[in-house]
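Visitor: sequence unknown, structure follows:
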């Protein structure tokens, strides 16, 4: 059962196809943690070029999916939507590691925890798993910015 379905996710992320990388949220504890899902299909627009013979989800998009989950967590924690305040911008990535390739048919489980929020800068730890196995991890930083 989802905590947030795709319609609710779209209320908290300004991203749209082909860059919306969260399908649903299955766990959310305000101020602490989020678990979100990205269903990876062969129809993803990046697979024809990455790589045609052996399709693999680009690592940078796995990081982006983790960042989108972090953005939802921040917005929900502050009780804001992008319409209220603006956008959560990626500010930094540390310690990114990729352990296993993500392929069509995989379900990417994104787990993000807030480490701290200070003066509008958020720090998170993030993990991506497929079938319970770690595929990527990183420390992320982001900031909430006013609407352009």
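Guide: On my side now, so go ahead. None of these values were measured; they are calculated from a predicted model. Numbers count the residues shown, from 1 in each chain.
Visitor: Could you use CA atoms for every contact and neighbour count after this?
Guide: Noted.
Visitor: can you pull the contacts of residue 99?
Guide: By C-alpha atoms under 8 Å, 6 or more residues apart in numbering, residue 99 lies in contact with 134-136.
Visitor: what ranges do the strands span in the chain?
Guide: 24-29, 33-39, 86-98, 107-118, 121-130, 133-146 (DSSP state E).
Visitor: JSON lines for those, including mean neighbour count and distance to residue 64?
Guide: Putting these into JSON lines (neighbours: other C-alpha atoms under 10 Å; distance: least, C-alpha to C-alpha, whole Å) gives the following:
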{"stretch": "strand 24-29", "mean neighbour count": "18", "distance to residue 64": "15"}
{"stretch": "strand 33-39", "mean neighbour count": "22", "distance to residue 64": "11"}
{"stretch": "strand 86-98", "mean neighbour count": "16", "distance to residue 64": "9"}
{"stretch": "strand 107-118", "mean neighbour count": "20", "distance to residue 64": "11"}
{"stretch": "strand 121-130", "mean neighbour count": "21", "distance to residue 64": "11"}
{"stretch": "strand 133-146", "mean neighbour count": "19", "distance to residue 64": "10"}
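Visitor: Against that first model, consider the following:
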């Protein structure tokens, strides 16, 4: 299954400048995803990180992995929709994060995330982000699903 930006925006509540997934190349609902993030010099974080040597912040690479995870985790579940204003999907844990190479303007991040465990309250994933086939970052992620009170 593939998704363009419209399909992504239909499934995630994030918007500019926090929407960090541009395209989904392959998705197996409840199992895994391969997504892309095109890194442009026009990203707002590059003005301060760093003015003379722009580097994508590692925390945003991790956030892109978490957004990708949200896209495939509940695709087959009509009761959980991350864009629903009554449901919150939070990144609550990051383990073993490693940053292997800087991500620069002009790079294309290939984000690969695999589910280790998905439940109604806590989900665990293994993710990595690659540039030109080289691992730029990798981490174990934990996300929580919460029903929001009015």
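Guide: Perfect, thanks for sending it. Here the structure is a predicted model, which is why all the values come from computation and not from measurement.
Visitor: Need the TM-score between these chains.
Guide: The TM-score (TM-score structural alignment, normalised by the length of the first structure) is 0.93; 147 aligned residues with a C-alpha RMSD of 1.5 Å.
Visitor: Reformat the strands of the first structure as a markdown table; add distance to residue 78 of the first structure.
Guide: Shown next, in a markdown table, are these (distance: least, C-alpha to C-alpha, whole Å):
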| stretch | distance to residue 78 of the first structure |
| --- | --- |
| strand 24-29 | 12 |
| strand 33-39 | 13 |
| strand 86-98 | 12 |
| strand 107-118 | 11 |
| strand 121-130 | 12 |
| strand 133-146 | 10 |
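Visitor: Could you point out which of these sits nearest residue 59 of the first structure?
Guide: Smallest distance to residue 59 of the first structure across the strands of the first structure (C-alpha to C-alpha): 7.1 Å, for strand 86-98.
Visitor: so how far does the lengthiest helix in the first structure sit from its counterpart in the second structure?
Guide: Secondary structure assigned by DSSP state H gives helix 59-78 as the longest helix of the first structure. Once the two are superposed, helix 59-78 of the first structure sits an average of 1.0 Å from its aligned residues in the second structure (mean C-alpha distance after the TM-score superposition for the first structure).
Visitor: And that helix, what does it pack against?
Guide: Secondary-structure packing of helix 59-78 of the first structure (3 or more C-alpha pairs under 8 Å, 6 or more residues apart in numbering; DSSP states H and E): helix 6-12, strand 33-39, strand 86-98, strand 107-118, strand 121-130, strand 133-146.
Visitor: what about these, which gets the closest to residue 26 of the first structure?
Guide: With C-alpha to C-alpha as the measure, strand 33-39 is the member of those nearest residue 26 of the first structure (5.7 Å).
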